[in-house]
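Peer 1: Turn this into a structure:
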Amino acid sequence: MCQHQPACPTSDSADREAARLVAHHPEQGWSLLCNGVLLFEDTGELLPDGRIIAPRRTRDAGPLVTAA
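Peer 2: Now for the predicted structure:
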């Protein structure tokens, strides 16, 4: 799928998010990478074979503060 030299990481590699952008739609919250990965703004991913990678959330986000 990737025509770049050197080739971008495949969708199965650990660094798959380093592939180049093909389409970017921040208003919709997603980007398509040249390896076929759909990357969502919440850090979730949809791989070309249909597998879902759950969003990665930081554990040190701190306490949630709400207005009274």
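Peer 1: C-alpha from now on. contacts and neighbour counts both.
Peer 2: OK.
Peer 1: number of nearby residues for residue 41?
Peer 2: Counted with other Cα atoms under 10 Å, the neighbours of residue 41 add up to 13.
Peer 1: Actually, residue 14.
Peer 2: Residue neighbour count, defined by other Cα under 10 Å, stands at 9 for residue 14.
Peer 1: Over to residue 20?
Peer 2: 16.
Peer 1: What of residue 30?
Peer 2: 18.
Peer 1: can you pull the contacts of the residue lying closest to it once chain neighbours are set aside?
Peer 2: Counting by Cα to Cα, 6 or more residues apart in numbering, residue 40 is the residue found nearest to residue 30 once chain neighbours are left out, at 4.3 Å. With contact taken as Cα atoms under 8 Å, 6 or more residues apart in numbering, residue 40 is in contact with 29-31.
Peer 1: Second input sequence below; structure requested for side-by-side comparison:
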Amino acid sequence: MCPHQPHCPTSDGPDRDAARTVATHPEQGWSLLCNGVVVFEDTGELLPDGEVVAPHRPTDLGLDAVA
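Peer 2: Take a look at the predicted model:
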């Protein structure tokens, strides 16, 4: 369980990326969050249960740029 106050978001929550970073390896392109999620510099994720989350960027949402 997360020792931080307030507790970090769980790995299955929509805000899981807001958890604190506990280890970072920028030379390898990844960081480990307190909730067990591994985030990659391309915005992909590896969840603690082994599920892979494909890279997701704001441009992937299909929204048109606002002028």
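Peer 1: returning to what we had before: I'd like to know which of the contacts of residue 40 of structure 1 are part of strands.
Peer 2: 30-31 (DSSP state E).
Peer 1: For the closest residue to residue 43 of structure 2 other than its chain neighbours, list the residues it contacts.
Peer 2: Using Cα to Cα, 6+ apart and skipping the chain neighbours, the partner closest in space to residue 43 of structure 2 is residue 55 (4.6 Å). Residue 55 of structure 2 makes contact with 42-45 under the criterion Cα under 8 Å, 6+ apart.
Peer 1: go with 10 Å
Peer 2: For residue 55 of structure 2, the contact set (Cα atoms under 10 Å, 6 or more residues apart in numbering) comprises 39-45.
Peer 1: Make CSV from these and add distance to residue 6 of structure 2 and secondary structure to it.
Peer 2: Shown next, in CSV, are the contacts of residue 55 of structure 2 (distance: Cα to Cα, whole Å; DSSP: H, G, I helix; E, B strand; the rest coil):
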residue, distance to residue 6 of structure 2, secondary structure
39, 21, strand
40, 24, strand
41, 26, coil
42, 28, coil
43, 24, coil
44, 25, coil
45, 23, strand
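Peer 1: For ChimeraX, what selects the buried ones among these?
Peer 2: A single ChimeraX command selects the buried members of the contacts of residue 55 of structure 2 (16 or more other Cα atoms under 10 Å):
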select :39,40,44,45
